[in-house]
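Engineer: For reference, the sequence and a predicted model appear below.
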Amino acid sequence: MEKMVIFGLGKELYGMDIFELKEIIRMAEITRIPKAPSFIEGVINLRGKIIPVIDLKKKLGIYGNENPEEKRILVTDVGGQTAGLVVDYVHEVADVEDKDIEPPPAVLEIEGRFIKGLAKMGERIVVLLKADEILSLKEKQELENLAKEGMQG
């Protein structure tokens, strides 16, 4: 059994192992960084630490409803560095039985490295993500450079 944070991006539900998350915070004021990759919203000051913030919907190419009041930032580790992932809302923390998790379809193998599996929760399917695999190696390096620049600024 795994404990998952279930969150919404557009009309779909996604999940992430709760142990991959450091915390969930309300949307904070984001400082934009010039020339950052399009999916990087900018940086926030989290208790004195500058962390980059990734718009998960932009990164995954998802469009759809947003309610700014419900947006949250999932603080996690991406490529050995603390980063925030913007999600539309947090739905629940749920226990997911191992028997209810299926591997991602083979067609997703290359682009879907960040998909841990598909969880059946009642009639719904929740796409389970691996936080550390959301960014490619090149994107992780860009994120690291961004954090260094943010600390110098």
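Structural biologist: Arrived safely, thanks for sending. Numbering: from 1, shown residues only.
Engineer: When you work out contacts or count neighbours from here on, use the C-alpha atoms and nothing else.
Structural biologist: Will do.
Engineer: residue ranges for the helices of this structure, please.
Structural biologist: 56-60, 137-152 (DSSP state H).
Engineer: Dump those helices to JSON lines, plus mean neighbour count.
Structural biologist: Output for the helices of the chain, formatted as JSON lines (neighbours: other CA atoms under 10 Å):
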{"stretch": "helix 56-60", "mean neighbour count": "16"}
{"stretch": "helix 137-152", "mean neighbour count": "15"}
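Engineer: what about versus this one:
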Amino acid sequence: MNSDTTQTADKYLTFFLTKEEYAVDILRVQEIKGWSQVTTIPNTPKYICGVINLRGTIVPIIDLRLRFNLPCQEYGAMTVVIVVKVLSQDAKERIMGIVVDAVSDVYDVAENEIKPPPNFGSVINTEFVRGLATVDEKMVIVLDLDRLLNSAELAIVESLSQ
């Protein structure tokens, strides 16, 4: 095989929401922390749980179950917050936390292994999905972190971070 045609794999952190496994580019992950109480903010969308103070930085927390219109679940000892970096439309980097049921693993996935999402039958809106990848004989939904929130929602998140 010609080394020019081989593609290096990127690392993806996988996590669960209900029984589905999702993945995000590990280079976007700042840290993983257990669930802790958040300060709720009035007049925000239901999926914005509130904010936490992370070493002096105000971090908005987004519940992916609510964002994806999945059934609610009580937060408990296994609930995890993944603190991620997202880019807004003006290319500014923002920090936000996403609430997930449990962190799973880190997988190597080459870009050419990520297939476009189908237009039907998906449990979440495909606008949030970068693609689908097969790892260890199971399907993983690769999320597009930059599309989890639109510009108006990002403006809310930005105002919470100040």
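Structural biologist: Cool, the structure landed. These numbers were taken from a predicted model, which means no experiment stands behind them.
Engineer: that older thread, between the helices of the first structure, which gets nearest to residue 128 of the first structure?
Structural biologist: The closest of the helices of the first structure to residue 128 of the first structure is helix 56-60. By CA to CA, the value is 13.1 Å.
Engineer: corresponding residues in the second structure for the closest one?
Structural biologist: Aligning helix 56-60 of the first structure against the second structure (TM-score structural alignment) gives residues 64-68.
Engineer: List the contacts of that stretch.
Structural biologist: 17, 46, 47, 71, 72, 98, 99, 100, 123, 124, 125 (CA atoms under 8 Å, 6 or more residues apart in numbering).
Engineer: Check stretch 122-132 of the first structure too.
Structural biologist: So stretch 122-132 of the first structure is contacted by 6, 12-17, 20, 76-80, 114-120 (CA under 8 Å, 6+ apart).
Engineer: now swap in stretch 23-35 of the second structure and tell me
Structural biologist: 10-15, 75-86, 99, 106, 140-145.
Engineer: The helices of the first structure: which one's closest to residue 33 of the first structure?
Structural biologist: helix 137-152 (8.0 Å).
Engineer: helices or strands up against the closest one?
Structural biologist: Packing partners of helix 137-152 of the first structure (3 or more CA pairs under 8 Å, 6 or more residues apart in numbering; DSSP states H and E): strand 49-55.
Engineer: and the most centrally placed residue in the first structure, what does it touch?
Structural biologist: In the first structure, the centroid-proximal residue (CA atoms, centre = their mean) is residue 85; its distance is 4.0 Å. Contacts of residue 85 of the first structure were listed using CA under 8 Å, 6+ apart, and they are 53, 54, 55, 56, 73, 74, 75, 76.
Engineer: aligned partner of residue 13 of the second structure in the first structure?
Structural biologist: By TM-score structural alignment, residue 13 of the second structure lines up with residue 5.
Engineer: Many thanks, I have nothing further to ask.
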